[in-house]
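Undergrad: sequence? don't have it. structure:
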């Protein structure tokens, strides 16, 4: 409550002013329905209004153009490549928060405190329940084996999801081995890479291929769709690992803008997003993995058991994206 005082003769009159409205402005590439329930829970708990601005594209360009006059306090997006692009544009500021550091594993947040992972998703194999035997899918390296010739579907190799996976291959084995792996997977493709992750699972259902590379959360999205449910039900999720590591992870993440007109409220929102309550809500909505250890998973995600996830530094994966893109183009993966 803000207090204004004024002298009237020899007496003091005290007039109470209404508290200034508190708000947080978020630019996000995630559709509003995916985050609105957790936003509503934050507002109910704190009284702070959250204004969401959905940007399908042009996030970095808009923030750059607005500069220090930007109304945005926070950026919320998916994929380490997108987060790194925002970092490289110089439009974020670091946040020192023990709450965030304690809640988020070190490999899922920026070493310079510019971005923080909120949920994670695995890039896995959707295997046809009848045409692929249990135990037939093992490692990412195995996907380049000739036994998969004509049996694999995936979206374009130059998409961020596949570039991140190839960057992980580079991180584990080096560029030469990663190039050989990309060539091997390309030779095993059932068709030219096209479409999104859901279309790859549809191709498995339709018999165009036996296995598909896709992110875990699409299983939940397809099961909730009347038309796509049959695609999802034709396949089971298998968690490949690297021979010297675990299953490849990527993230959704958040960062505080350099302009941030509501800095304190924005940091409060960031810290709320890694609370057990918010993590459970957010993970349930998107069928992603919470970053907070012990946070409740959706029933579907919990049914997949306890996969062994890779613990590499996602900043390193972002750094290797250029090398991954070069390799995809050199082997003409999408040709």
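TA: Great, that's in hand. As the structure is a computational prediction, the values presented were derived from the model and not from experiment.
Undergrad: CA atoms for contacts and neighbours, from now on please.
TA: Noted.
Undergrad: In the protein, what residue spans correspond to helices?
TA: Here the chain has its helices, by DSSP state H, at 36-46, 59-66, 80-88, 98-103, 160-173, 175-187, 197-206, 218-223, 229-233, 263-272, 276-286, 299-302, 314-319, 321-330.
Undergrad: Buried by neighbour count: which residues of stretch 13-26 qualify?
TA: Within stretch 13-26, the residues that count as buried by 16 or more other CA atoms under 10 Å are 23-26.
Undergrad: Make a markdown table out of the helices of the chain and add mean neighbour count and distance to residue 249.
TA: What follows is those, written out as a markdown table (neighbours: other CA atoms under 10 Å; distance: least, CA to CA, whole Å):
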| stretch | mean neighbour count | distance to residue 249 |
| --- | --- | --- |
| helix 36-46 | 16 | 23 |
| helix 59-66 | 16 | 23 |
| helix 80-88 | 20 | 10 |
| helix 98-103 | 15 | 17 |
| helix 160-173 | 22 | 8 |
| helix 175-187 | 20 | 18 |
| helix 197-206 | 22 | 16 |
| helix 218-223 | 19 | 14 |
| helix 229-233 | 19 | 21 |
| helix 263-272 | 19 | 21 |
| helix 276-286 | 21 | 15 |
| helix 299-302 | 14 | 14 |
| helix 314-319 | 20 | 9 |
| helix 321-330 | 19 | 15 |
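Undergrad: Pasting the second one now:
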């Protein structure tokens, strides 16, 4: 009788564990700073494929990170995703991410686009656009060229405080050193056509209008404009040229969209499944064709005329972990240079 009771207790315990695992497999709490309508299909298809319901909390990166930290061990968050390597590194430095040992993620995502705890799922590049009537492509083949005297009064760019520009500054520190990066930043500021303002689309339009001769912009804004059927956008596109920078050196700077599983995730199995799904061909197709980003997984076919129009290029392969290392130093350099 005692043995039967013990066996019954063991079976009951096993059933309870099984029910817990099943519950974990049917729910995922996602904290996301990505705000793209095309991501809706990404999430709904994951639910269709796995049966796992996604409970989504959206917000700005800083707000979500602060919320996760305040929630502590009781946080319901399973996965945090955002754009920019530095933001993901900040979450990691807070000790929020758990190590994910997933053979499929390691196989699918190149080593320089992942760490042990957070992963890139798409990339975007920092490219140069120029006014074809004012600037020749050969004048701006490299990021460093934007700081040369012949670009005086021609450069437009958004705020130096923005992560896109801070990540570029961080990459330059890694490649050419802090001293030369500061020299570049001072030259860039000296060449401004106007004080930094607006977003990257504003910079593209300003170059097309002749207000600026050249600008630094994020590739997915450019791809969006290249695909646009609006007459004003088509007119802008006709007036600008595109340069992939530093093709004879370290390659065009890229940043990422990515994420990781939280240490306190209550649904760890579902969290890993979701991260693995984001590296699947289906999800990679959504990143590329839905939001004009490049997939991180090799071999994914792109049917995006905006990306196709920009052509092929050599991308910087600086590890995303190292890219995040110099962001604070980049901000200090920009502050000293007056790039605000």
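TA: That came through fine. All figures in this text were calculated on a predicted structure; none of them were measured in a lab.
Undergrad: Out of the helices of the first structure, flag the one nearest residue 247 of the first structure.
TA: With respect to residue 247 of the first structure, and counting by CA to CA, the nearest of the helices of the first structure is helix 160-173 at 10.0 Å.
Undergrad: okay, the closest one sits on what stretch of the second structure?
TA: Helix 160-173 of the first structure corresponds to residues 163-176 in the second structure, going by TM-score structural alignment.
Undergrad: with the first structure superposed, average distance for the longest strand anywhere in the second structure?
TA: Ranked by residue count and defined by DSSP state E, the top strand of the second structure is strand 119-131. Overlaying the first structure shows strand 119-131 of the second structure at a mean distance of 0.7 Å from the equivalent residues (mean CA distance after the TM-score superposition for the first structure).
Undergrad: and that strand, what does it pack onto?
TA: Other elements packing on strand 119-131 of the second structure under the criterion 3 or more CA pairs under 8 Å, 6 or more residues apart in numbering; DSSP states H and E are helix 200-208, strand 214-218, helix 219-227, strand 240-243, strand 254-261, helix 281-291, strand 294-295.
Undergrad: what does the first one correspond to over in the first structure?
TA: So the one you mean is helix 200-208 of the second structure. Using TM-score structural alignment, helix 200-208 of the second structure pairs with 197-205 in the first structure.
Undergrad: mean shift of the matching stretch relative to the second structure?
TA: Superposing on the second structure and averaging over aligned pairs (mean CA distance after the TM-score superposition for the first structure), stretch 197-205 of the first structure comes out at 1.4 Å.
Undergrad: ok so, going back, tell me which of the helices and strands packed on strand 119-131 of the second structure sits nearest to residue 326 of the second structure.
TA: Residue 326 of the second structure sits nearest to strand 254-261 of all these, at 13.8 Å, using CA to CA.
Undergrad: what's the neighbour count on the aligned partner of residue 149 of the first structure in the second structure?
TA: Aligning on TM-score structural alignment places residue 149 of the first structure opposite residue 152 in the second structure. Neighbours of residue 152 of the second structure under the rule other CA atoms under 10 Å: 17.
Undergrad: ok, the nearest residue to residue 152 of the second structure once chain neighbours are set aside - contacts?
TA: Nearest non-adjacent residue to residue 152 of the second structure, counting by CA to CA, 6 or more residues apart in numbering: residue 191, 4.1 Å away. Each residue near residue 191 of the second structure by CA atoms under 8 Å, 6 or more residues apart in numbering is listed here: 146-149, 151-155.
Undergrad: and residue 235 of the first structure, how many neighbours?
TA: Per other CA under 10 Å, the neighbour tally for residue 235 of the first structure reads 24.
Undergrad: any idea how far the aligned residue in the second structure for it lies from residue 336 of the second structure?
TA: In the second structure, the residue paired with residue 235 of the first structure according to TM-score structural alignment is residue 240. Noted for residue 240 of the second structure: a distance of 32 Å to residue 336 of the second structure, by CA to CA, to the nearest Å.
Undergrad: Next: residue 106 of the second structure.
TA: In this view, residue 106 of the second structure and residue 336 of the second structure are 40 Å apart by CA to CA.
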